[in-house]
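[1] Sequence plus the predicted model coming up.
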Amino acid sequence: MADVMIVTGASRGIGAAIAQRAGRAGWDVAVNFRLGEEAAEAVAAEIRNSGGRAITVQADMAKEADVERLFTAVDDQLGPVRALVNNAGIIKMTSITEFDTTDFDRLFAVNVRGAMIAAREAARRMAGRGGIVVNISSVSAQTGGGPQGSLYAASKGALDSLTLGLARELAPEGIRVCGVRPGMTETEIFDDSIGLPAARERAADRVPLGRLASPEEIAAMVIWLCGPEASYVTGVNLDVTGGI
């Protein structure tokens, strides 16, 4: 039986690319989504077509009961989780003078609190048998984000710290914890901010490699971290940023 991976926020973008690449690498995959059931089912279908097992599980990562239900569904339908990819995340562009606590609460509930609850559920199942948690952060954690991006950047900075702390805490259980910090990546996340055409122009000017990343380029790093070649890698946040 193949090892089991949970990918949160996997109906599109980087999460979908991670789930699909995991399936091709021989993992059984739980494709989590909050919205977009049809897109999530398409991701799962591709995994099944490549010979793997895949399920879709609707769960809002900001809700503790939903996260617990996600892990229970995986227990019942796929088996013990071996890898968790905390990919689900949202972005909110706001200036400090216009920001309100509702924005803060929702952003941190998904990007930080949800990731920590999921890591808790994974650690309970992996303890003593080993596994890996990969947190998908952002280059914004280092740069502070673009204009009006400080709230999002702060959430990803918290996620980076969580990665380092959990790596040390969980190492005695054989659990590795790593972070991946994508740079500007060609996904729908720009639909909620500057738009994809403007993102491409900005990348041409600001990214040393002169372009946006593809989701598959981020996924390649994640799947490497989850594999045997990275068995001595933990407690790191790895940049996939095109040189930013």
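    Sure thing, it's come through.
[2] use CA for all of it now, contacts and neighbours both
    Noted.
[3] how far away is residue 194 from residue 31?
    Using C-alpha to C-alpha, to the nearest Å, one gets 28 Å for the distance from residue 194 to residue 31.
[4] More neighbours: which of those two?
    Per other C-alpha atoms under 10 Å, whichever of residue 194 and residue 31 has more neighbours is residue 31, with 30 against 12.
[5] mind checking the SS state of the more buried one?
    When classified by DSSP: H, G, I helix; E, B strand; the rest coil, residue 31 comes out as strand.
[6] Just give me the longest helix of the chain.
    Counting by DSSP state H, the longest helix found in the chain is helix 150-170.
[7] hmm, who's touching that helix?
    91-95, 104, 107-108, 111-112, 115-116, 123, 127, 135, 137-138, 140-145, 175-179, 234-237 (C-alpha atoms under 8 Å, 6 or more residues apart in numbering).
[8] let's go with 7 Å and repeat that
    Contact with helix 150-170 is made by 91-92, 108, 111-112, 135, 137-138, 140-141, 144-145, 176-179, 234-237, as judged by C-alpha atoms under 7 Å, 6 or more residues apart in numbering.
[9] now do stretch 132-140
    Under C-alpha under 7 Å, 6+ apart, the answer for stretch 132-140 is 82-87, 119, 153, 156, 159-160, 163, 175-183, 226, 241.
[10] ok, now stretch 6-24?
    By C-alpha under 7 Å, 6+ apart, the residues outside stretch 6-24 that reach it are 29-33, 36, 39-40, 43, 46-47, 50, 52, 83-88, 187-188, 215-216, 218-219, 223.
[11] what angle separates the longest strand along the chain from helix 150-170?
    Longest strand of the chain, by residue count under DSSP state E: strand 175-182. Orientation of strand 175-182 against helix 150-170 (axes from the mean of the first three to the mean of the last three C-alpha atoms, to 10 degrees) gives an angle of 160 degrees.
[12] Report the buried residues of whichever helix or strand comes after strand 175-182.
    Helices and strands here follow DSSP states H and E; after strand 175-182, the next one along the chain is helix 196-206. For helix 196-206, burial by neighbour count (16 or more other C-alpha atoms under 10 Å) applies to 196, 199-200, 202-203.
[13] got it, and stretch 84-104?
    So stretch 84-104, judged by 16+ other C-alpha under 10 Å, has buried residues 84-94, 103.
[14] Need the three-state assignment for the residue of the chain positioned farthest from its centre.
    Distance from the centre of the chain peaks at residue 97, with 29.5 Å (C-alpha atoms, centre = their mean). Secondary structure assignment for residue 97 (three-state DSSP): coil.
[15] Put this next to the first one:
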Amino acid sequence: MVASAQAPLILITGGGRGVGAATARLAATQGYDVAISFVADESAALAVAADIDAVGRRALAMRADSADPEQVVRLFAAIDRTFGRIDALVNNAAILARQSRLEDLEFERMRRIFAVNAIGPILCAQQAAKRMSYRHGGRGGSVINVSSAAARLGSPGEYIDYAASKGAVETFTTGFAKEVARDGIRVNCVRPGHIYTDMHASGGEPGRVDRVKDSIPLGRGGQPEEVARAILWLASAEASFVTGAFLDVTGGK
């Protein structure tokens, strides 16, 4: 498609599964070309890319650990070569470790969770700002950080380190939004609640959402597509006067 060359480009880290994959697929139907990063599951990422191609948009699926600054630089260089632009960044990549009380957490687990969940979004936003910012000759853009209701709730007895890393993402959102507002970049945050994704298996309880759904005011867990719609609204011109905001997609919890 000739028009595809001028389509807006959205980068979704961790776009091979869960909320990231749902956001990638929905973005393509809304007219975006889509770049996704992944770390482990290449076949899942390529399946998402194939779905993007199937609706007539261009796709790039690239292995890149967002906690590694050199891999982040290579990811953005590939986007430059392939698309020549970036209009939106979704900092979605995150990891979760097995449920545990604080006194049993190992240092390496804590370091890795903060590297991926908190430092990774900062590294990616740094590269995006260099391309989006008016001060660097950019056209402006949008950054959406994916936090978690855990940042508010704390996840006691389960994932205190994960919750703390997402709290860092939220503080970063507030500061970065103010820093780049006059540079044409809007920065917002989506805070998903209990969503049906494979991430819960990483925590050792694949059925966690069903266990806790009665604690959700709407009485059910959420679907990845419901989070994706919130993310893409924040990325769109419909949210043109929204920056530094937090949008809960938690079913009221």
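    Right, received. Where do you want to start? Since this is a predicted model, take the numbers as computed values, not measurements.
[16] Sitting in helices, which of the contacts of helix 150-170 of the first structure do you find?
    Short answer: the contacts of helix 150-170 of the first structure in helices (DSSP H) are 108, 140-141.
[17] now those residues as CSV including distance to residue 25 of the first structure?
    CSV is the format used below for those (distance: C-alpha to C-alpha, whole Å):
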residue, distance to residue 25 of the first structure
108, 32
140, 29
141, 29
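[18] What's the PyMOL line that selects buried ones from the residues you listed?
    Filtering those down to the buried ones (16+ other C-alpha under 10 Å) takes a single PyMOL command:
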select buried, resi 108+140+141
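[19] From the ones in helices among the contacts of helix 150-170 of the first structure, pick the one nearest residue 208 of the first structure.
    Closest approach between those and residue 208 of the first structure, by C-alpha to C-alpha: residue 140, at 16.0 Å.
[20] how much space is there between whatever residue of the second structure lines up with that closest one and residue 48 of the second structure?
    Matched by TM-score structural alignment, residue 140 of the first structure corresponds to residue 150 in the second structure. Computed as C-alpha to C-alpha, the residue 150 of the second structure to residue 48 of the second structure distance reads 27 Å.
[21] ditto for residue 31 of the second structure
    Using C-alpha to C-alpha, residue 31 of the second structure is found at 15 Å from residue 48 of the second structure.
[22] of the two, who's got more company?
    residue 48 (25 against 17).
[23] The first structure: which residue goes with that one?
    Under the alignment (TM-score structural alignment), residue 48 of the second structure maps onto residue 43.
[24] do residue 236 of the second structure as well
    So, by TM-score structural alignment, residue 236 of the second structure is matched to residue 227.
[25] So residue 210 of the first structure sits against residue 203, correct?
    Yes: using C-alpha atoms under 7 Å, residue 210 of the first structure is in contact with residue 203, at 5.8 Å.
[26] Report the contact partners of residue 85 of the second structure.
    residue 9.
[27] Could you measure from the aligned partner of it in the first structure over to residue 123 of the first structure?
    By TM-score structural alignment, residue 85 of the second structure lines up with residue 80 in the first structure. Taking C-alpha to C-alpha as the measure, residue 80 of the first structure falls 11 Å from residue 123 of the first structure.
[28] One more: residue 71 of the first structure?
    Counting by C-alpha to C-alpha - residue 71 of the first structure and residue 123 of the first structure are separated by 11 Å.
[29] So the two - more neighbours on which side?
    residue 123 (25 against 22).
[30] hang on, that one in a helix?
    Yes: using three-state DSSP, the assignment for residue 123 of the first structure is a helix.
[31] Please tell me how far the aligned residue in the second structure for it sits from residue 177 of the second structure.
    Structural correspondence for residue 123 of the first structure with respect to the second structure (TM-score structural alignment): residue 129. Distance, residue 129 of the second structure to residue 177 of the second structure, by C-alpha to C-alpha: 11 Å.
[32] since we're on the residue nearest to residue 86 of the first structure when sequence neighbours are not counted, how many residues are nearby?
    In this structure, residue 86 of the first structure finds its nearest non-sequential neighbour in residue 135, 4.8 Å apart by C-alpha to C-alpha, 6 or more residues apart in numbering. Counted with other C-alpha under 10 Å, the neighbours of residue 135 of the first structure add up to 28.
[33] gap between residue 135 of the first structure and residue 196 of the first structure?
    24 Å.
[34] just residue 92 of the first structure next, same as before
    16 Å.
[35] you'd agree residue 29 of the first structure is up against residue 54?
    Yes: Residue 29 of the first structure is within contact range of residue 54, at 4.8 Å (criterion: C-alpha under 7 Å).
[36] Which of those two has more residues huddled nearby?
    More crowded of residue 29 of the first structure and residue 54, by other C-alpha under 10 Å: residue 29, with 31 against 28.
[37] show me the contacts for that one.
    Counting by C-alpha under 7 Å, 6+ apart, residue 29 of the first structure makes contact with 4-6, 19, 23, 53-55.
[38] That one corresponds to which position in the second structure?
    Aligned partner of residue 29 of the first structure by TM-score structural alignment: residue 34.
[39] what's the answer for residue 218 of the first structure, then?
    Per TM-score structural alignment, residue 218 of the first structure is aligned with residue 227.
[40] can you confirm its match is in a strand?
    No: going by three-state DSSP, the assignment for residue 227 of the second structure is helix, not a strand.
[41] Would you confirm that it contacts residue 248?
    No: the pair residue 227 of the second structure / residue 248 is not scored as a contact, 9.1 Å apart, by C-alpha under 7 Å.
[42] What separation do you get for residue 153 of the second structure and residue 246 of the second structure?
    With C-alpha to C-alpha as the criterion, residue 153 of the second structure and residue 246 of the second structure are 15 Å apart.
[43] Those two: which is more packed in?
    Legend: neighbour count by other C-alpha under 10 Å for residue 153 of the second structure and residue 246, higher for residue 246 (20 against 11).
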